[in-house]
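Peer 1: sharing a model prediction with you, sequence too.
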Amino acid sequence: MSADLKSYLTQRVAFVDAALDRFVPAAETRPVTIHKAMRHSLFAGGKRLRPILCLAAAEACGGSLENALYAACAVECLHTYSLIHDDLPCMDDDDMRRGVPTCHKVYGEAMALLAGDALQALSFELVAQTPVTHRHSPAAMVLELARTAGSLHLVGGQVADLEGEGRKLPLEDLRYIHESKTAALLASSVKLGGMSADAQLDQVQALHDFGMATGLAFQIIDDILDVTQTTEKLGKSAGKDLASEKSTYPALMGLDASRDEAHRLTEKARQALEVFGPNGYWLHQMADYLLKRDY
C-alpha cells in the first residue's frame, strides 16, 4: 500500500468513527445492554471500506464529505447489522468477527438479533438526514438503501447462500449470491455517495457498474483469503467455507483462475470510472487496494 493511500485510509477511518460515535447512542443510554451490543460490533475494528468508498464517490462527483457523511455511516450500520445476523448460530454460526468474539458470543443470541435490528433501523434514520440535492432527495436515497437491504439483494443473497450449503453450486448461482450480498451493498455505498453530491444520472450508473464489479472482485478475494490466510490474520474463522462445504470461487475455479477473474473485474471497475477523469483517483486507488489486500 502506498504511503498516500495509507494516510488517506487512516484519515477517513477516523472521520467515520468519530461520526458513528456521535450518531449511535452512548453505551450508558438506557437500555444499556442493547447499546453496548450495538457498539461492540460496530467498533470492533472494521476497516470501514464501504463508508470510505461512499465518501470517495462523493468526492469523485464534486461533493463534500460532510454531505455524504450520513450515507457513509448508514451503509456501515447496515453492513454491521448483516454481519451480526450472519454470524448467528442459525445462520453461519461464527465465533469471531473483526478479531473479537461475535455479538451473540458476548451478549447472547436474542440481544445480538436485536442489536442487528437496531443498527438496520439506524441506517435508514441516518440516510434520511442527507441534505437535499437538485437531482436526489433523501427519499430517493432511502429507497436505494431499502432495495439493497431487501429480499432481492442482501436478504435474498443470504437465503441463496444458506440453501447452497453442502452442495456444489453452478458458477452462475455462486455469482448470484456474491452479487446479491457483497456487490449490491458496495454498489449502493458508492451510489449513495454520488447521490449526496448531486451526481448526474450517467455518473450514478458509472458508480453502480464500478460497485458491482469491485464488489464481486472483493468477494472472490475474500474466498481466496479464507483458504490461504490464518484466523489471526483475517480476524474471523479461516477455513470456514471449506468446513461448511460452501461453494466458493476457489473451490469451483481454482486459486489461479479465481485471481484472474478478480483482476478482470477490477479492470472492468476501473473502466467504469472514466467518466470521472482525475476526480476518480481515490476510487481507482481503492479498487486496486481491495484487489491486492491480504486480510
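Peer 2: Looks like it arrived, so ask away.

Peer 1: hey, let's count contacts and neighbours off CA atoms from now on
Peer 2: OK.

Peer 1: can you pull out the helices in the stretch 151-295 of the chain?
Peer 2: Ranges of helices in the stretch 151-295 of the chain, per DSSP state H, counting those that start in this stretch, are 154-163, 171-178, 184-196, 201-228, 231-234, 240-243, 249-253, 255-272, 281-292.

Peer 1: how about His85, secondary structure?
Peer 2: helix (DSSP: H, G, I helix; E, B strand; the rest coil).

Peer 1: need the contact list for it.
Peer 2: Going by CA atoms under 8 Å, 6 or more residues apart in numbering, His85 touches Met91, Ala112, Leu113, Gly116.

Peer 1: can you tell me which of the helices of the stretch 151-295 of the chain is most buried?
Peer 2: helix 184-196 (a mean of 31; mean count of other CA atoms under 10 Å).

Peer 1: tilt between that one and helix 171-178?
Peer 2: Computed by axes from the mean of the first three to the mean of the last three CA atoms, to 10 degrees, the angle separating helix 184-196 from helix 171-178 equals 50 degrees.

Peer 1: try this one side by side with the last:
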Amino acid sequence: MVTSLSALKKQIDDYLAQTLAMDVDQPILYNSMQYSLMAGGKRLRPALTLATVEMLDGKINDDVLRAATSLELLHTYSLIHDDLPAMDNDDLRRGKPTNHCKFGAGMATLAGDGLLTLAFQWLTDNHLPATVKSKLVLALSKAAGPAGMVAGQARDIEGEHQHLDLKQLRYLHRQKTGALLKYAVLAGGIITNQPDEICQHLASFGANFGLAFQIYDDLMDVLSTTEKMGKKVHKDAGEQKNTYPGLLGIEGAKKQLQCAVDTAIKDQQQLEQATGKSFAGYNQFLAYFK
C-alpha cells in the first residue's frame, strides 16, 4: 500500500521545516530561503520519488527522505530566480509576495543560490550507497542544468519574440518543466537499484507526466483565477509566451493534455508488466489533471 499524497506531503513539509536551519549560517538568508521553501508548494516532485520508492518495495527512511527532498530545494530555487525582475518579474507566488518583493532582488538571488547548492549537499550528505549518490547527482545535474531545465528557461526567453511550432514547444516544455519531473520518478528507481530497463520506463512516465503538467499549467493560466492559482493568470498571452493554448487554442491544448496523460498511463502499465508490481500509486498524481 503506497502512502497517500497528503501523507507524503506532510512528511516532506515536516522534514524541510525541521532541517533547513541546520545548514544555513546567516539569519536573513535563512529567512529568505525558508520563506519560499515553506510557502505551501504541492511537493509533487519529492512525493513522486518517495511513491516510486515504495512501489518498488523500498523503505522511506531519513536518508531516502533527505535525498528526495533535495529536489524541492532545487525546484524552489528555480521559482525564486524565475520570478526575479530580470526574468518574469512576478510579484505573486503561491498567494504570497515573491521573494524579491519581500527581501530584495539581491537577497532573493542568494536564497536561490543557497537552495541550489544545498540541494546537492543533501543529495550526498546521507547514508545511501556511494554508487546510488553518484547516479543521483549525475541525473539531477543533467535534469537541472544547461541541457535540461536551464536550457528550457533559455528557450522560453528566446522564444518570447518567436512563434514556435508544436515540436519546438514540446521540446521547450520537456526541458523547462519535464526534466525535473522525469528525474523525480527516475530517482526512485536509482534509490532502489533498478535495472536499466525499469529506469527507462520510469523516466518515460516522468517525462510524460511532466509534459502533461506544463500543458495543464498553460491551460490554467487562461482558464483559472489568481485566487485559485496563487499567482497572476493571463500573463502568458500578454508577454507573448509560447503556450499550448496560444498555439492550438483551448480545445487543442486539452487534446494534447489528454494525449500526454494517456501516454503516461501506458508507461504505468508497462512498468507493471515489466516488474509484476502495482503502480496504482501514480493514479493520485494523474488525478491532478482532472
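Peer 2: Looks like it came in fine. From a predicted model like this one, the values you see are computed outputs, not experimental measurements.

Peer 1: what TM-score do we get after superposing?
Peer 2: After superposition, the two chains reach a TM-score (TM-score structural alignment, normalised by the length of structure 2) of 0.93; 285 aligned residues with a CA RMSD of 1.9 Å.

Peer 1: next, format the helices of the stretch 151-295 of structure 1 as a markdown table and append distance to Ser64 of structure 1.
Peer 2: Output for those, formatted as a markdown table (distance: least, CA to CA, whole Å):
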| stretch | distance to Ser64 of structure 1 |
| --- | --- |
| helix 154-163 | 28 |
| helix 171-178 | 31 |
| helix 184-196 | 8 |
| helix 201-228 | 16 |
| helix 231-234 | 33 |
| helix 240-243 | 40 |
| helix 249-253 | 37 |
| helix 255-272 | 22 |
| helix 281-292 | 14 |
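
Peer 1: nearest to Thr133 of structure 1, out of those?
Peer 2: Between Thr133 of structure 1 and these, the tightest spacing by CA to CA is seen for helix 184-196, at 6.9 Å.

Peer 1: in structure 2, which residues correspond to the closest one?
Peer 2: Under the alignment (TM-score structural alignment), helix 184-196 of structure 1 falls on residues 179-191 in structure 2.

Peer 1: superpose on structure 1 and give me the mean offset of the matching stretch.
Peer 2: Once fitted to structure 1, stretch 179-191 of structure 2 is off its aligned match by 0.8 Å on average (mean CA distance after the TM-score superposition for structure 1).

Peer 1: please enumerate residues in contact with that stretch?
Peer 2: The contact list for stretch 179-191 of structure 2, computed with CA under 8 Å, 6+ apart, reads 45-46, 48-53, 56, 64, 68, 71, 75, 128, 132, 135-136, 139-140, 143-144, 148-149, 198-200, 202-210.

Peer 1: picking up where we left off before, among the contacts of His85 of structure 1, which recur in structure 2?
Peer 2: On the basis of both residues aligned by TM-score structural alignment, their matches' CA atoms under 8 Å, what survives of the contacts of His85 of structure 1 in structure 2 is Met91, Ala112, Leu113, Gly116.

Peer 1: filter these down to the buried ones, ChimeraX style.
Peer 2: Per 16 or more other CA atoms under 10 Å, the buried members of the kept ones among the contacts of His85 of structure 1 correspond to this ChimeraX selection:
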select :112,113,116
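
Peer 1: so of the kept ones among the contacts of His85 of structure 1, which ones are in helices?
Peer 2: Cross-referencing the kept ones among the contacts of His85 of structure 1 against helices under DSSP state H gives Ala112, Leu113, Gly116.

Peer 1: and the equivalent of the second one over in structure 2, how far from Gly148 of structure 2?
Peer 2: Taking TM-score structural alignment as the criterion, the aligned counterpart of Leu113 of structure 1 in structure 2 is Thr109. For Thr109 of structure 2, the distance to Gly148 of structure 2 (CA to CA, to the nearest Å) stands at 20 Å.

Peer 1: go on, Lys182 of structure 2?
Peer 2: To Gly148 of structure 2, Lys182 of structure 2 is 11 Å away according to CA to CA.

Peer 1: which stretches of the stretch 1-150 of structure 2 form strands?
Peer 2: For the stretch 1-150 of structure 2, applying DSSP state E, counting those that start in this stretch gives strands covering 92-93, 96-97.

Peer 1: Provide the aligned range in structure 1 for the last one.
Peer 2: Put plainly, it is strand 96-97 of structure 2. Under TM-score structural alignment, the match for strand 96-97 of structure 2 is residues 100-101.

Peer 1: residue range for stretch 143-158 of structure 1 in structure 2?
Peer 2: Mapping stretch 143-158 of structure 1 onto structure 2 (TM-score structural alignment) gives residues 138-153.

Peer 1: helices of the stretch 1-150 of structure 2, start to end?
Peer 2: Using DSSP H, counting those that start in this stretch, helices in the stretch 1-150 of structure 2 cover 5-19, 27-37, 44-55, 62-83, 99-103, 105-124, 130-144, 149-158.

Peer 1: average offset between the fifth one and structure 1?
Peer 2: Same thing as helix 99-103 of structure 2. With mean CA distance after the TM-score superposition for structure 1, helix 99-103 of structure 2 averages 0.3 Å from its match.

Peer 1: check which residues of that helix are buried.
Peer 2: Asn99, His100, Cys101, Phe103.

Peer 1: just checking, Thr3 of structure 2 touches Thr49?
Peer 2: No - if you go by CA atoms under 8 Å, Thr3 of structure 2 and Thr49 don't touch, sitting 12.0 Å apart.

Peer 1: neighbour-wise, which of the two wins?
Peer 2: Just comparing Thr3 of structure 2 and Thr49: by other CA atoms under 10 Å the higher neighbour count belongs to Thr49, 27 against 14.

Peer 1: show me what the more buried one lines up with in structure 1.
Peer 2: Per TM-score structural alignment, Thr49 of structure 2 is aligned with Cys54.

Peer 1: contacts only, for its match.
Peer 2: For Cys54 of structure 1, counting by CA under 8 Å, 6+ apart, the contacting residues are Ala68, Ala71, Ala72, Ser189, Val190, Lys191, Leu192, Gly193, Gly194.
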